[in-house]
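>>> pasting the sequence and the predicted model now:
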Amino acid sequence: MEQTLREKPRQGFAGLWNISFGFFGIQIGFALQNANMSRVFQTLGSSIDDLPALWVAAPLTGLLVQPIIGHLSDRTWNRLGRRRPYFLTGAVLSALALLLMPFAPTMGAPLLFAAAMLWMLDASLNISMEPFRAFVGDMLRADQHAAGYAVQTAFIGAGAVVGSIFPWFLEQLGVSNLAADGALPDTVKWSFWGGGIALFAAVMWTILTTREYSPEEQAAFGGAEEAVDEGVTLRALAAKSYGSAMVWIVAGVLVALAVEALALEKEVFLLGGLLALYGVLSALAISMAKKGRAANMLSSIVGDFSGMPDVMKRLALVQFFSWSALFIMWINTTPVVTQYVFGSSDTASAVYNEGANWVNVLFTVYNGVAAVAALALLPWLSRKFGQVMTHSICLTLGAIGFLMFFLVRDAQVLLMAEVGIGIAWASILAMPYAILASNLPQAKLGIYMGLFNIFIVVPQLLVATVMGSIMNAFFPGEPVWTMLFAAASWLVAAVAMQRVKAAL
């Protein structure tokens, strides 16, 4: 009986399905956001140069929300469970944002309203998404982690296919894909409304079909080694000097000063402010720990961040370059395809909207490939080459895909580029998390998954703040060059992944 208590039941396919089906809905929301928000912003009057600034809301909310939600969900237990209360909260708010987004053109300040809805949508999606990452680790035994994240990745790909293809599919059904200048086409409006309903329904499926293990059950499964002593984190924090905090503050001030000195985009001020803010919060947390203050959210988050396991630190560098390329793609694919492949930047023209819809098709392809690759290709590659080499191979294939966007001007040929990008996307969503779930303490899985998201968010903030300055200085009005940056970024990530070997 004791042995039974110390090992989680093995989940069949139905169990794996129920655990991750909610992510299908969450990814519909992300796909609608990623494929359509540049189109929405441009339709409402934004220039290409302003797009990164408008997109900055998305990664910023993830940076703030995910560590907090991770910390809270590790410590939550109520009638709904540990992670499911956050699934529900995020689903309700993100569905509301999707339902309201199409009304932006009717508002007094349409761009501001759209940016606010993007902020609300991304924050809400992150509230649901972060616990889903930890949920797989909670519910599955270690030998099923890879399978669990593969199924989750398949649902992410499938959800992204549905979200990305919505506008194109509706156009095929006869829904108008054209609108007056400054108005959103009906294809976009109905895509957001349908996506909101689908998102909520999918998350509710997981909530209603799963039962979380209680803290007592988790302790029994994990054994004595899973008990986490917060005092260890606080003592390690108290032993730190204030020097590291000062480094962050000085770095933030230098970045802010560089804006004027180097004539950088004003959005770079945000990056400097975030660096300085972390330094101040770090100093505050160290001070409280030195004074013997009891464990609190700030001290726990700062302490866990500074004391990350080695495997997480090594994977962080890989994530940084991986997500830099992805954010470049989400912001710039629509301007690149419409301008270079379809030959128009006029958002009211039929040609532009045809190109914008083709971007949805392209995004559908890479997400569809990711769904298939997660279940068919990645397991085979992992068995043959190991998880580390598999991730490097997939990132390299993705880099070739981005290089094709830089070189190719044929819409049909770009479908082949999306195959490589889709394989890389599948690996990004599965391999790092499978490695982490098997190497992190169960009791802190939520906070570490939340902190790991920092290395997804920070590169997005850099792209949103710095890329505009680089493009204006060297390639004004030529967004295609961003695809070369994306290709280089994934090649660097592929090389950095090889350093993870020593940590496994």
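Sure, I can see it. Numbers count the residues shown, from 1 in each chain.

>>> all contacts plus neighbour counts: C-alpha atoms, from now on.
Fine.

>>> where does Ile401 land in three-state SS?
Quick fix: residue 401 reads Gly, not Ile. Put simply, Gly401 is helix when judged by DSSP: H, G, I helix; E, B strand; the rest coil.

>>> and it, how far from Asn36?
From Gly401 across to Asn36, the span is 21 Å (Cα to Cα, to the nearest Å).

>>> and if you look at Phe87?
24 Å.

>>> assign a three-state SS to the nearest residue to Ala316 once chain neighbours are set aside, would you?
Nearest in space to Ala316, with sequence neighbours left out and distances taken as Cα to Cα, 6 or more residues apart in numbering, is Phe455 at 5.6 Å. Under three-state DSSP, Phe455 falls in the helix class.

>>> pretty sure Phe455 is touching Met312, no?
No: taking contacts as Cα atoms under 8 Å, Phe455 lies outside contact range of Met312: 10.2 Å.

>>> buried residues in stretch 101-121?
Neighbour-count burial for stretch 101-121 flags 101-102, 104-105, 110-111, 113-121 (criterion: 16 or more other Cα atoms under 10 Å).

>>> more neighbours, Phe87 and Asn36?
Between Phe87 and Asn36, counted using other Cα atoms under 10 Å, Phe87 has the larger neighbour count: 28 against 25.

>>> I figured that one hits Arg133, correct?
No: Phe87 is beyond contact range of Arg133, at 11.2 Å (criterion: Cα under 8 Å).

>>> picking up where we left off before, now do the residue nearest to Ala316 against Phe321, distance only.
The gap separating Phe455 from Phe321 is 9 Å, by Cα to Cα.

>>> try Ser46
Distance of Ser46 to Phe321, given as Cα to Cα: 27 Å.

>>> more neighbours, those two?
Per other Cα under 10 Å, whichever of Ser46 and Phe321 has more neighbours is Phe321, with 23 against 15.

>>> let me know the helix or strand that that one is in.
Per DSSP states H and E, Phe321 falls inside helix 310-336.

>>> tell me the buried residues in that helix?
Of all the residues in helix 310-336, those buried under the rule 16+ other Cα under 10 Å are 311-336.

>>> and if you look at stretch 193-200?
Of the residues in stretch 193-200, 193-200 count as buried by neighbour count, 16+ other Cα under 10 Å.

>>> comparison target, given below:
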Amino acid sequence: MSEKKLLTSKPELNFWQIWNMCFGFLGIQFGFALQNSNVSRIFQTLGADYGNMAILWVAAPITGLIVQPIIGYLSDNTWNKFGRRRPYFLIGAIAASLSLFIMPNSPTLWMAAGMLWIMDASINISMEPFRAFVGDMLPKKQRATGYAMQSFFIGVGAVVASSLPWIMTNWFNVSNVASPGELPDSVKFAFYAGGIVFLLAVLWTVYSTKEYSPEQLKAFEQYQQQTATIEQSPRSTSAFFKGGIAWLLFGAVVTSIIAFNIERLDKNLFILSGGFIFFGICQLIAGLLIQKGKNQHGFAQVMIDLFAMPQTMKQLALVQFFSWFPFFAMWTYTTAAITAHHYASSDVTSKAYNEGADWVGVLFSTYNLTSIIAAICIPLIVKQFNLRIAHMINLFLGGAGFISFIFIKDPTFLVIAMIGVGFAWASILSIPYAILANALPADKMGLYMGIFNFFIVLPQILAASILGFLITKVFDNQPIYALVVGGVSMLIAGVLTLRVREPE
């Protein structure tokens, strides 16, 4: 291939090149899976009250909300001898690996809480540039394959890492018991193994995959006439001030209503009203920066681009919002739902409850294992239809799976429902990013991928805020309805997919 060809046309990569560039995601998912499956155990061991667990669940997505757009903006504007995205892969991997070693040895609750924030921030530093990396490295027709490969590694990492404490106990005879206030060695060694895998997997991608320079990427876009453009004018200073004041006042009113009716409402609703206030403050800060002529300030740029999203991204944002709400509902309420609805027990000391709780672990493994298979099937479905229709089909499968939980009586057959959920999960982690990457300007790929994360975090915050209220006040303390609400939300996401304007 001639030098001119290399500089003007982004070449297709072979299977192993795509494998290498996505392999780091295996390590990233090891970190997330260990965090998600063990953080409650760590906090409870150190004396956390179970009633505060919702706040702990929200801490992680809020960290991503803050970190991802910052890292996206920085990686868009970085180029040194290590590359554009790879420096952030490496920095995040080193920090996350150290955090994974420290977290299970936290002596106090406050230290463990601090380590959770540090660990989640570190994982996000590595993860966000990986999303933009696929858009940088692959031509448009291979991006669905690239993101599906990431989904494959997410599934593998989730299955293995979530099982690591069990593997340590049953395969390597590591102790699964410990003194009060301490974690067993099985959990500690699982975190140590996760830290090593995280670093080595990311190092493999850093070593094996070389990046295109910003100049090459610009040449690719211009030569192939694929340059995406921002379709609307930047938001004015006055609009930021007006919007900021409106959201601030709205949040204050909602907070007052919750405070005066706290006995009839739920304290977690303060998370929602606090989010309104926070969004208002962010707009006011952006307005002040722009007024002072600091439009290129990183924070101002994030806020400006948030309101200037390409039309395809706005349409996908709604799809993502309704797609992620069900998963937070599932992660939070499946155990309570299955044990109460299918095993007729809410007594945590009963045999029926613990049998149901154990079966939930099997169901979670089922959807993660299914996502591995689905990640292999998704490129084939896309070829048969297109990105948009393939995503709609998978979301409908997931929505039907969630809703079927209330109708299936024999818990054994819930495995079938989880197969649908697994296809939706793999699709959510791949197809929206493939569509989005094709609609974004190359010089802002990282920033917009970070902003896109808002629409993953916001539904999780909303779910943490309102699901408790809905279950206790509307659905008569029947947590199975959290999964039904999630299923309806996913069906809505599937319908909204039809509105997405997929770039040619």
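Noted; the coordinates are in hand. Bear in mind that the values here come from a model prediction, so they are computed numbers and not experimental data.

>>> what TM-score do the two superposed chains give?
The TM-score (TM-score structural alignment, normalised by the length of structure 1) is 0.89; 498 aligned residues with a Cα RMSD of 3.0 Å.

>>> just to revisit the earlier point, which of the buried residues of stretch 101-121 of structure 1 sits closest to Ser349 of structure 1?
Ser349 of structure 1 lies nearest to Pro105 out of these, by Cα to Cα, at 17.7 Å.

>>> who's in contact with the closest residue to Met404 of structure 1 other than its chain neighbours?
Using Cα to Cα, 6+ apart and skipping residues adjacent in sequence, the residue nearest Met404 of structure 1 is Ala417, 6.0 Å away. Neighbouring residues of Ala417 of structure 1 by Cα atoms under 8 Å, 6 or more residues apart in numbering: 398, 400-402, 404-405.

>>> Ala417 of structure 1 falls within a helix, correct?
Yes: the assignment for Ala417 of structure 1 (three-state DSSP) places it in a helix.

>>> one step back: which ones among the buried residues of stretch 193-200 of structure 1 lie within strands?
Among those, DSSP state E puts none in strands.

>>> just the ones in helices from those, please.
Judged by DSSP state H, helices contain the following of the buried residues of stretch 193-200 of structure 1: 193-200.

>>> now those residues as JSON lines including distance to Phe363 of structure 1?
Formatted as JSON lines, these follow (distance: Cα to Cα, whole Å):
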{"residue": "Trp193", "distance to Phe363 of structure 1": "19"}
{"residue": "Gly194", "distance to Phe363 of structure 1": "18"}
{"residue": "Gly195", "distance to Phe363 of structure 1": "16"}
{"residue": "Gly196", "distance to Phe363 of structure 1": "19"}
{"residue": "Ile197", "distance to Phe363 of structure 1": "21"}
{"residue": "Ala198", "distance to Phe363 of structure 1": "19"}
{"residue": "Leu199", "distance to Phe363 of structure 1": "18"}
{"residue": "Phe200", "distance to Phe363 of structure 1": "22"}
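
>>> quick check, nearest of the residues you listed to Ile26 of structure 1?
Closest approach between these and Ile26 of structure 1, by Cα to Cα: Leu199, at 5.7 Å.

>>> Leu288 of structure 2: what's it in contact with?
Leu288 of structure 2 touches Thr237, counting by Cα under 8 Å, 6+ apart.

>>> and Ile245 of structure 2, how many neighbours?
Residues lying near Ile245 of structure 2 (other Cα under 10 Å) number 18.

>>> quick check: next helix or strand after the helix or strand where it lies?
In this assignment (DSSP H and E), Ile245 of structure 2 forms part of helix 237-260. Sequence-wise, the next helix or strand downstream of helix 237-260 of structure 2 (DSSP H and E) is helix 269-291.

>>> buried stuff in stretch 282-295 of structure 2?
Across stretch 282-295 of structure 2, burial judged by 16+ other Cα under 10 Å covers 282-290, 295.

>>> in a markdown table, list those along with distance to Ile428 of structure 2.
As requested, these are exported to a markdown table (distance: Cα to Cα, whole Å):
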| residue | distance to Ile428 of structure 2 |
| --- | --- |
| Cys282 | 28 |
| Gln283 | 29 |
| Leu284 | 33 |
| Ile285 | 33 |
| Ala286 | 31 |
| Gly287 | 34 |
| Leu288 | 36 |
| Leu289 | 35 |
| Ile290 | 35 |
| Asn295 | 33 |
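
>>> hmm, back to that, would you mind checking which of the buried residues of stretch 193-200 of structure 1 is nearest to Ala31 of structure 1?
Within these, the smallest distance to Ala31 of structure 1 is 9.5 Å, found for Gly195 (Cα to Cα).

>>> and the aligned partner of Ile66 of structure 2 in structure 1, how many neighbours?
Aligned counterpart of Ile66 of structure 2 in structure 1: Leu64 (TM-score structural alignment). Residues contacting Leu64 of structure 1 under the criterion other Cα under 10 Å number 17.

>>> quick one, the helix or strand that contains Leu64 of structure 1 and helix 310-336 angle?
Leu64 of structure 1 belongs to helix 57-74 when assigned by DSSP H and E. Relative orientation of helix 57-74 of structure 1 and helix 310-336, computed by axes from the mean of the first three to the mean of the last three Cα atoms, to 10 degrees: 150 degrees.

>>> which elements pack onto the helix or strand Gly303 of structure 1 falls within?
Applying DSSP H and E as the criterion places Gly303 of structure 1 in helix 297-306. Helix 297-306 of structure 1 sits against helix 57-74, helix 230-238, helix 268-290, helix 445-452, with contacts defined as 3 or more Cα pairs under 8 Å, 6 or more residues apart in numbering; DSSP states H and E.

>>> go through those helices and name the closest to Phe305 of structure 1.
Using Cα to Cα, those put helix 445-452 closest to Phe305 of structure 1, at 6.6 Å.

>>> what sits up against the closest one?
Helix 445-452 of structure 1 has contacts (Cα under 8 Å, 6+ apart) with 66-71, 73-74, 130-131, 133-134, 137, 301, 304-305, 308, 312, 316, 437, 440.

>>> that one aligns to what range in structure 2?
Residues 445-452 of structure 2 are matched to helix 445-452 of structure 1 when aligned by TM-score structural alignment.

>>> now, which of the ones in helices among the buried residues of stretch 193-200 of structure 1 sits nearest Leu484 of structure 1?
Checking these against Leu484 of structure 1 with Cα to Cα, the nearest one is Gly195 at 32.1 Å.

>>> which residue sits closest to Phe220 of structure 2 in space, ignoring its chain neighbours?
Spatially, and ignoring its direct neighbours in sequence, Phe220 of structure 2 is nearest to Thr8 (4.9 Å; Cα to Cα, 6+ apart).
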